[in-house]
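Undergrad: turn this into a structure:
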Amino acid sequence: MDDLLTVESLTDSEIMTLIKRALTFKQGEMPEKFRDKTVVNLFFENSTRTRLSFEMAEFRLGIHAIPFDADTSSVQKGESLYDTCRTLEAIGADVLVIRHGDNRYFDTLENISVPIVNGGDGSGSHPTQCLLDLMTIYENFGRFEGLKVAISGDIFHSRVAHSNFQALSRLGAEVYFSGPKDWQDPGYEDAYMDFDEAVETCDVIMLLRVQHERHFVQMTFSKEGYNEEYGLNMARYEKMKEDAIIMHPAPMNRDVEISSELVEAGKSRIFNQMENGVYMRMSILENILKERQ
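TA: Next up is the predicted model:
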């Protein structure tokens, strides 16, 4: 694997290889150390889980990680993303982890020879989040074939929704979208399911937050109103299948898409996803760096 820009660029075999390697790390296998390698983490959007789990993964792999602060860089002088990346390539970076607000920002970086790991591009793709989600599902069920997965919430603006829909469908799961009609994604109408039906019939309920920063029209619902109509609350939780699980990429709007009391309920795997994020990003970085040796 040379880069990781989208999950669609990976074969099913490559996805399973990354999942199984991440699980061996979680089970205690010690990773190979890459003490002569340097990764630069370029985050042009705010992040907690993605940025810090990359930093933890890099630490555990023995990689020298260099943080990048866009606010104090030459980006503030008008330097392009390409020139920034070309500079980091010139000074010896081995991998660039990039989160950027532009969809498919990486299309402008085709002449950069340093491997790029996409930490999220606008509302387009979030491949490392998708892979850790796949890992969490596989860890719980040992399969994808035949599972029913509902992704509910702000579908239109969610890079998580699009990546997961494509990957899970390829791996044999039945994937449905749910949530407010105003946030449906054109072209996926046939994949929509009423949320109450999804809660009662699906094996995985994956909730998404309302992405206020990507909306240009003021939301008309209250927290309570959204939770009652589209959120996972205790009344719906009690109707879930016995072995079903709850997922959420976070950050969460507590008591909006999910009632606060359910964030750490028995069926919740939300913090488990965060834990798995470190192991999956270890798996990804190891795979890329070994290809470069």
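
Undergrad: can we go C-alpha only for contacts and neighbour counts from here?
TA: OK.

Undergrad: just checking, what's the longest helix in this structure?
TA: Longest helix of the chain, by residue count under DSSP state H: helix 270-291.

Undergrad: show me what counts as buried in that one.
TA: Residues of helix 270-291 classed as buried: 270, 273-289 (neighbour count, 16 or more other Cα atoms under 10 Å).

Undergrad: ditto for stretch 204-224
TA: Neighbour counts over stretch 204-224 (16+ other Cα under 10 Å) mark 204-211 as buried.

Undergrad: now, among these, which is nearest to Gly101?
TA: Proximity of the buried residues of stretch 204-224 to Gly101 (Cα to Cα) peaks at Gln211, which lies at 13.1 Å.

Undergrad: contacting residues for that closest one?
TA: With contact taken as Cα atoms under 8 Å, 6 or more residues apart in numbering, Gln211 is in contact with 154, 157-158.

Undergrad: which of those fall in strands?
TA: Among those, no residue falls in strands (DSSP state E).

Undergrad: narrow those residues to those that are buried.
TA: Looks like these have 154, 157-158 buried, using 16+ other Cα under 10 Å.

Undergrad: here is the second sequence; please produce its structure so I can put it next to the first one:
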Amino acid sequence: MEHIVNMKSLTTEEMMKIIELAREMKADGIRKLDRTYYVSNLFFEPSTRTKSSFEMAERRLGMEVIPFAPESSSTLKGESLYDTVKTFEAIGLDLVVIRHPRDKYYEQLVDHMDIPLINGGDGSGQHPTQSLLDIFTIYEHFGQFEGLNVTIAGDISHSRVAKSNAESLKRLGANVTFVCPEEWAGEFDYTTDLDAQIENCDVLMLLRVQHERHDGEGLAFSKWEYHRQFGLTLERAERLQKHAIIMHPAPVNRGVEIADELIESPQSKILTQVENGVYVRAAIIKLLLKGRNE
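TA: Model (predicted):
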């Protein structure tokens, strides 16, 4: 692995290698790397979980984190993303993490970089580290993927999480069904009937309504109506199989995608996903740096 930019670039063997290393780290602790490495997290979109868990993983690995704030960088003077990245490479960075609002921003970079790039999310494109932590969370609970019924419900067309997980989970042997309003289906086959899926799914993954990517178009229905049609209500939760798990990449719109009372329920893995993000991202960083030095 030279870079982690989308799930298509990873084989199933590489996915499982990351998961197994993350499991070891969760069980035995994250050990510091063999020397000091330098990293920067270039986030051009808001982030709580992804950015902070990357920083936690980096610091627990013993890395030096070089600060970056787009509002005080030369990007405000017109500097391109390419030149920003090459600048960081020139001053001695060993690895860079980027989140950017432009889909596939990484295509102009990867063939011209001498250090690994991790995609922390590109527009409505891909979010590979979120997919990998989701996979880890599912594997931690079920011990396998083959034949699992995964229902992903919400704002599918704007979700890089949905696109990344559709790619990875299907290749690992899971059955993936999308549930959403017709106007949010994008490229995927879908159903609008969540009730028809609720009793058979092993994993119910809910997605945030991404208002910021709707180009000013509002919902065709109220938040209450969305919750009634496409959200995990208390009534729907009672129909879940006892072994089923509830997931959400967060941030959560409480009472919209999921009833407030269910976020920390026994079947919810939402906070476990956040915790697992640290171990998965630490595993990815360690494998990328190891591959670079071999």
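
Undergrad: can you give me the TM-score here?
TA: For this chain pair, the superposition-based TM-score is 0.97 by TM-score structural alignment, normalised by the length of the first structure; 291 aligned residues with a Cα RMSD of 1.1 Å.

Undergrad: still on that earlier bit, with the second structure superposed, average distance for the longest helix of the first structure?
TA: Here the mean offset of helix 270-291 of the first structure against the second structure after fitting is 0.3 Å, by mean Cα distance after the TM-score superposition for the first structure.

Undergrad: tell me what that helix is packed against?
TA: Using 3 or more Cα pairs under 8 Å, 6 or more residues apart in numbering; DSSP states H and E as the contact test, the elements touching helix 270-291 of the first structure are helix 12-26, helix 49-60, helix 127-141, strand 245-247.

Undergrad: reformat those as a markdown table; add distance to Ala235 of the first structure.
TA: Output for those, formatted as a markdown table (distance: least, Cα to Cα, whole Å):
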| stretch | distance to Ala235 of the first structure |
| --- | --- |
| helix 12-26 | 34 |
| helix 49-60 | 29 |
| helix 127-141 | 24 |
| strand 245-247 | 14 |
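
Undergrad: how far away is the counterpart of Val199 of the first structure in the second structure from Gln229 of the second structure?
TA: Mapped onto the second structure by TM-score structural alignment, Val199 of the first structure lines up with Ile198. Distance from Ile198 of the second structure to Gln229 of the second structure, counting by Cα to Cα, to the nearest Å: 12 Å.

Undergrad: OK, contacts around Thr75 of the second structure?
TA: With contact taken as Cα under 8 Å, 6+ apart, Thr75 of the second structure is in contact with 81, 84.

Undergrad: next: Glu58 of the first structure.
TA: 39, 64-65, 282, 285.

Undergrad: you'd agree Arg236 of the first structure is up against Val199?
TA: Yes: the pair Arg236 of the first structure / Val199 is scored as a contact, 6.7 Å apart, by Cα atoms under 8 Å.

Undergrad: comparing these two, which residue is more hemmed in?
TA: Taking neighbours as other Cα atoms under 10 Å, Arg236 of the first structure and Val199 compare with Val199 leading, 23 against 15.

Undergrad: which element is that one on?
TA: According to DSSP states H and E, Val199 of the first structure maps onto helix 195-201.

Undergrad: try Gly186 of the second structure
TA: Going by DSSP H and E, Gly186 of the second structure is not part of any helix or strand.

Undergrad: again, but for Val117 of the first structure
TA: Going by DSSP H and E, Val117 of the first structure is part of strand 116-121.

Undergrad: so which bit of the second structure is that strand matched to?
TA: The aligned range for strand 116-121 of the first structure in the second structure is 117-122, by TM-score structural alignment.

Undergrad: give me the mean deviation of that stretch from the first structure.
TA: By mean Cα distance after the TM-score superposition for the first structure, the fitted stretch 117-122 of the second structure averages 0.3 Å away from its aligned residues in the first structure.

Undergrad: in that stretch, which residues are buried?
TA: Along stretch 117-122 of the second structure, these residues count as buried under the neighbour rule (16+ other Cα under 10 Å): 117-122.

Undergrad: export those to a markdown table and tack on distance to Val252 of the second structure?
TA: Formatted as a markdown table, those follow (distance: Cα to Cα, whole Å):
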| residue | distance to Val252 of the second structure |
| --- | --- |
| Leu117 | 28 |
| Ile118 | 24 |
| Asn119 | 22 |
| Gly120 | 19 |
| Gly121 | 17 |
| Asp122 | 20 |
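
Undergrad: wait, the match of Val199 of the first structure sits on Lys242?
TA: No: in this structure Ile198 of the second structure lies outside contact range of Lys242 using Cα under 8 Å: 11.8 Å.

Undergrad: tell me the centre residue of the first structure?
TA: Nearest to the geometric centre of the first structure sits Gln129, at 1.9 Å (Cα atoms, centre = their mean).

Undergrad: next up, the contacts around it.
TA: With Cα under 8 Å, 6+ apart, Gln129 of the first structure has these contacts: 50, 160, 249, 277.

Undergrad: repeat that for Asn227 of the first structure.
TA: By Cα under 8 Å, 6+ apart, the contact list for Asn227 of the first structure reads 233, 255-259.

Undergrad: doesn't it belong to a helix?
TA: Yes: under DSSP: H, G, I helix; E, B strand; the rest coil, Asn227 of the first structure falls within a helix.

Undergrad: what's the neighbour count on the residue nearest to Gly123 of the second structure when sequence neighbours are not counted?
TA: The shortest distance from Gly123 of the second structure to any non-neighbouring residue, by Cα to Cα, 6 or more residues apart in numbering, is to Pro101 (4.1 Å). Residues lying near Pro101 of the second structure (other Cα under 10 Å) number 15.

Undergrad: likewise the one 3 residues further on?
TA: Lys104 of the second structure is surrounded by 18 other residues when neighbours are defined as other Cα under 10 Å.

Undergrad: give the equivalent position in the first structure for it.
TA: Residue correspondence to the first structure (TM-score structural alignment): Lys104 of the second structure is matched to Arg104.

Undergrad: which residues are in contact with that match?
TA: Counting by Cα under 8 Å, 6+ apart, Arg104 of the first structure touches 121-122, 124-125.
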